[in-house]
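>>> just need the structure, nothing else, for what follows:
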Amino acid sequence: MMIKNKEQTVAVVGAGVIGCSWAAYYAVKGYKVNVSDVKEGYQENARVRISTLAAEIPNTDVEKAMEQVSFFTSIKEAVKGVDLVQENGPERVDIKQQMFADFEGFAPEKALLVSSSSGTVPADLSAKMVAPERALIGHPANPAHLLPVVEICGGQNTPRALVERLEKFYRDCGRVTATLNKPIEGFVINRLQTSLLREAIHLVGEGVVNVKDLDSLFMASLGVRWASIGPFLTGQLGGGEGGFRGITENILSSLFASMGFESISIETLDMLEQQTNQFYPMDKMKAFAKVRDERQKAVLEIQKSHPLPTND
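Down below sits the predicted model:
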């Protein structure tokens, strides 16, 4: 991967799994990276981990990437003069609150102050800040150096212009952004995967299926589909001429009732129909289906060429 000199500096605060993953990605992309952690003697382990992760990014000159990385034990020194702070500390609100107060005090006024938190909303992060609207969420999927999406979220009073600056920053460094309209605990990715895992645990716990067969079912069905298209486009395609509304009224409504789920209100269904038709027009369904099918075939081929190890 060609490294371009971004002439920008990112502070990665917290050198754990996510922090090192972010540091590797930013370094490969040509940013100067200031890594900081409070753990005594963390530097050597972090250096090895970051270089190992950088090597996983295709076409990377690891030695050149690592020249971009510096290590600090002081947050004050690490965030001095940076363009963005990417916080990756423990999922403890009290620790994050103190760190964001420190960022506000030590980083430049123009710096973007961002948390990789898996679920802490900006209002909680910013409780000790003078300007709480500066606290932002930039939640990556794990591993951050490989999976491209970043969930972005500001607080209730965060100016739209500040959110747009963060969107631009991530897009400029090659990430796919998804901006939430409002904060919610767990954000979107974790709420979706937690809901799925909760049901998987329930099914195994009830003796409906064992762990291995559940994973096999998922990998050969929903895993393939959802690696290709999302659930709403799936519904739009699966509803025939009626689109998402059709599959909801003809199939989902009875499934919801049989499983004891609350039915979808007419107002919600109208909103979903409007959005699915907006983003996935019915006159383009053949084109969407063709892309879905090609992607699904590719995923299945990858699974076949990279089988899981056996238990023998």
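>>> switch to C-alpha atoms for all contacts and neighbour counts from now on
Noted.
>>> so what secondary structure elements neighbour the helix or strand that contains Val12?
Using DSSP states H and E, Val12 sits within strand 9-13. Helices and strands touching strand 9-13, by 3 or more CA pairs under 8 Å, 6 or more residues apart in numbering; DSSP states H and E, are helix 17-28, strand 32-36, helix 75-78, strand 84-87.
>>> can I get those in JSON lines including distance to Ser305?
Below are the helices and strands packed on strand 9-13 laid out as JSON lines (distance: least, CA to CA, whole Å):
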{"stretch": "helix 17-28", "distance to Ser305": "27"}
{"stretch": "strand 32-36", "distance to Ser305": "37"}
{"stretch": "helix 75-78", "distance to Ser305": "44"}
{"stretch": "strand 84-87", "distance to Ser305": "36"}
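>>> just to revisit the earlier point, so what touches the strand holding Val12?
For strand 9-13, contacts defined as CA atoms under 8 Å, 6 or more residues apart in numbering pick out 19, 22-23, 26, 31-37, 75, 78-79, 81-89.
>>> weed out the non-buried ones from these.
Neighbour counting by 16 or more other CA atoms under 10 Å classes 19, 22-23, 26, 31-37, 75, 78-79, 81-89 among the contacts of strand 9-13 as buried.
>>> before we move on, the earlier item: tell me what angle the strand holding Val12 forms with strand 32-36.
Strand 9-13 and strand 32-36 are oriented at 20 degrees to each other (axes from the mean of the first three to the mean of the last three CA atoms, to 10 degrees).
>>> Arg134 reaches Lys110, doesn't it?
No - counting by CA atoms under 8 Å, Arg134 stays clear of Lys110, with 9.8 Å between them.
>>> neighbour-wise, which of those two wins?
A direct count of neighbours by other CA atoms under 10 Å for Arg134 and Lys110 places Arg134 higher, at 24 against 12.
>>> here is a second sequence; please produce its structure as well for comparison:
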Amino acid sequence: MTRPFRTAAVIGAGTIGLSWTALFAAHGLTVQVSDPRPDLEDATDEALAEFAPHLAAQGLDTDGLAGRVHLAADVAEAVRDADVVQENGPERVGFKKELFAQLIREAPGHALLLSSSSAIPATAFSAGLEDAGRVLVGHPFNPPHLMPLVEVVPGERTTEEAVHAAVDFYTAVGRTPVVERQEMPGFVGNRLQSALSREAVYLVQQGVISPEDLDTVVTHSLGIRWSAVGPFLGSHLGGGPGGYRHMSAHIGQSMQQLDLGQPSQDPQDRERVIEAVEKAYAATPYTELAEARDRKQLAVLAALDDVRRTQHDKEN
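Okay, the predicted model is just below:
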């Protein structure tokens, strides 16, 4: 590790921020949380209680979890002694510019300043700031205490030392960081998700399939495959002994000829899709759907870890 991380500041205690808080605390960090929401104490207590079983299932010690989490009166107090700051504020460039200017002023000079931004690149909100070399994006998938991926995306002025430190930090808290060397709105994960979502909406709008049946298609085929291998390795294996070259020369050519759809932005067409999704899922409370999702995700992660351990034992 390039530097020690003992204290983390979490700025913004919505769904993502509270998930980060639980994860950081479960890895032994002292966590200072700042958010103007009036129910911050109750929301934090509820989140820690809810996420503790998820963290325990990952082999983490959750005893004393709440004791490592402290609620700060404001941003300045939260970041005063921080080694790393994880920002989880609104997706607005102006907001992030003001906040990161304050973080640079208030946080110690060694503190790493990370943003959970889902789509806005670091350069967009740090270009005019002093000491922007320690500012970069650390974009998780929701919820970060379960989903391993963190997209580490440096801005134009981010130093290599900060990139390495971010990779070390996220690795230390059990995540899988991937460094992306060119800033693009939405980064990689959300761009891939958006591409699939656009075609899914188009197919439902065209009456080809219902929302629940489309979800079944994904969870019973692509979802299973992509949890084990990504698109490129999947295609390489799909080409048989000839690999990706064979796939590209044969099936790949026919796939490239598909005319993918563009969903209608007409309000009535959009409303029909919304109503169809609500008809499929709104009868079940959000908490039940989220709990079922998280149980399944934990089961997948546990199975993948078991395969990795088995493979490691074979190789050693």
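>>> let me see the TM-score of these two.
Remark: TM-score between the superposed chains equals 0.78 [TM-score structural alignment, normalised by the length of structure 1]; 260 aligned residues with a CA RMSD of 2.1 Å.
>>> circling back: quick one: the strand holding Val12 of structure 1 to structure 2 mean distance?
In the superposition against structure 2, strand 9-13 of structure 1 averages 0.2 Å from its aligned positions (mean CA distance after the TM-score superposition for structure 1).
>>> enumerate every residue touching Leu113 of structure 2.
Leu113 of structure 2 makes contact with 84-87, 100, 103, 134-136, according to CA under 8 Å, 6+ apart.
>>> and the gap between it and Arg37 of structure 2?
22 Å (CA to CA, to the nearest Å).
>>> check Leu60 of structure 2 too.
29 Å.
>>> Gln182 of structure 2 too?
According to CA to CA, Gln182 of structure 2 and Arg37 of structure 2 sit 35 Å apart.
>>> which element is Ser70 of structure 1 on?
Secondary structure assignment for Ser70 of structure 1, by DSSP H and E: strand 69-72.
>>> which neighbouring elements make contact with that strand?
The contact analysis (3+ CA pairs under 8 Å, 6+ apart) places strand 69-72 of structure 1 against strand 32-36.
>>> what range in structure 2 matches the strand it packs on?
Aligned using TM-score structural alignment, strand 32-36 of structure 1 spans residues 30-34 in structure 2.
>>> the matching stretch vs structure 1 - mean distance after superposition?
Compared with structure 1 after the fit, stretch 30-34 of structure 2 shows a mean deviation of 0.4 Å (mean CA distance after the TM-score superposition for structure 1).
>>> against Ser305 of structure 1, how distant is Leu255 of structure 1?
In terms of CA to CA, Leu255 of structure 1 sits 36 Å off from Ser305 of structure 1.
>>> hmm, back to that, in JSON lines, list the contacts of Leu113 of structure 2 along with distance to Lys314 of structure 2.
Putting the contacts of Leu113 of structure 2 into JSON lines (distance: CA to CA, whole Å) gives the following:
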{"residue": "Val84", "distance to Lys314 of structure 2": "38"}
{"residue": "Val85", "distance to Lys314 of structure 2": "40"}
{"residue": "Gln86", "distance to Lys314 of structure 2": "38"}
{"residue": "Glu87", "distance to Lys314 of structure 2": "41"}
{"residue": "Phe100", "distance to Lys314 of structure 2": "47"}
{"residue": "Leu103", "distance to Lys314 of structure 2": "47"}
{"residue": "Arg134", "distance to Lys314 of structure 2": "41"}
{"residue": "Val135", "distance to Lys314 of structure 2": "41"}
{"residue": "Leu136", "distance to Lys314 of structure 2": "38"}
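>>> and the longest helix along structure 2, how far out from the chain middle?
Secondary structure of structure 2 per DSSP state H: the longest helix is helix 286-315. Centroid separation for helix 286-315 of structure 2 versus its chain: 17 Å, with CA atoms, centre = their mean, to the nearest Å.
>>> same check on stretch 222-235 of structure 1?
Put simply, stretch 222-235 of structure 1 sits 17 Å off its chain's centre (CA atoms, centre = their mean).
>>> same thing with stretch 180-198 of structure 2?
Taking CA atoms, centre = their mean, the mean C-alpha location of stretch 180-198 of structure 2 is offset from the chain mean by 12 Å.
>>> ok, stretch 95-110 of structure 2 next?
The chain centroid and the centroid of stretch 95-110 of structure 2 are separated by 22 Å, computed with CA atoms, centre = their mean.
>>> the helices in structure 2, which residues?
Ranges of helices in structure 2, per DSSP H, are 15-26, 40-57, 75-79, 93-106, 122-126, 160-172, 189-205, 211-217, 223-228, 231-238, 243-249, 251-256, 267-281, 286-315.
>>> could I get the buried residue list for the strand holding Val12 of structure 1?
By neighbour count on 16+ other CA under 10 Å, the buried set for strand 9-13 of structure 1 is 9-13.
>>> Gly260 of structure 1: which of the helices and strands packed on strand 9-13 of structure 1 is closest?
Closest to Gly260 of structure 1 of these, according to CA to CA: helix 17-28, at 38.0 Å.
>>> elements contacting the closest one?
When contacts are defined as 3+ CA pairs under 8 Å, 6+ apart, helix 17-28 of structure 1 sits against strand 9-13, strand 32-36, helix 43-55, helix 62-66.
>>> is it possible to get TSV of those that adds distance to Leu166 of structure 1?
As requested, the helices and strands packed on helix 17-28 of structure 1 are exported to TSV (distance: least, CA to CA, whole Å):
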stretch	distance to Leu166 of structure 1
strand 9-13	13
strand 32-36	17
helix 43-55	23
helix 62-66	23
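>>> quick one, which of these is nearest to Asn157 of structure 1?
Distance to Asn157 of structure 1, taken as CA to CA, is lowest for strand 9-13 among the helices and strands packed on helix 17-28 of structure 1, at 24.5 Å.
>>> onto which residues of structure 2 does the closest one map?
Going by TM-score structural alignment: strand 9-13 of structure 1 matches residues 7-11.
>>> Ala55 of structure 1: what's it in contact with?
Ala55 of structure 1 is in contact with 61-62, counting by CA under 8 Å, 6+ apart.
>>> which residue in structure 2 lines up with it?
Structural alignment (TM-score structural alignment) places Ala55 of structure 1 against Pro53 in structure 2.
>>> how far away is the corresponding residue of structure 2 for Gly223 of structure 1 from Val229 of structure 2?
Aligned against structure 2 by TM-score structural alignment, Gly223 of structure 1 finds its counterpart in Gly223. Gly223 of structure 2 sits 10 Å away from Val229 of structure 2, going by CA to CA.
>>> excluding chain neighbours, what is closest to Ser74 of structure 1?
Leaving out its chain neighbours, the residue that sits closest to Ser74 of structure 1 by CA to CA, 6 or more residues apart in numbering is Ser36, at 6.6 Å.
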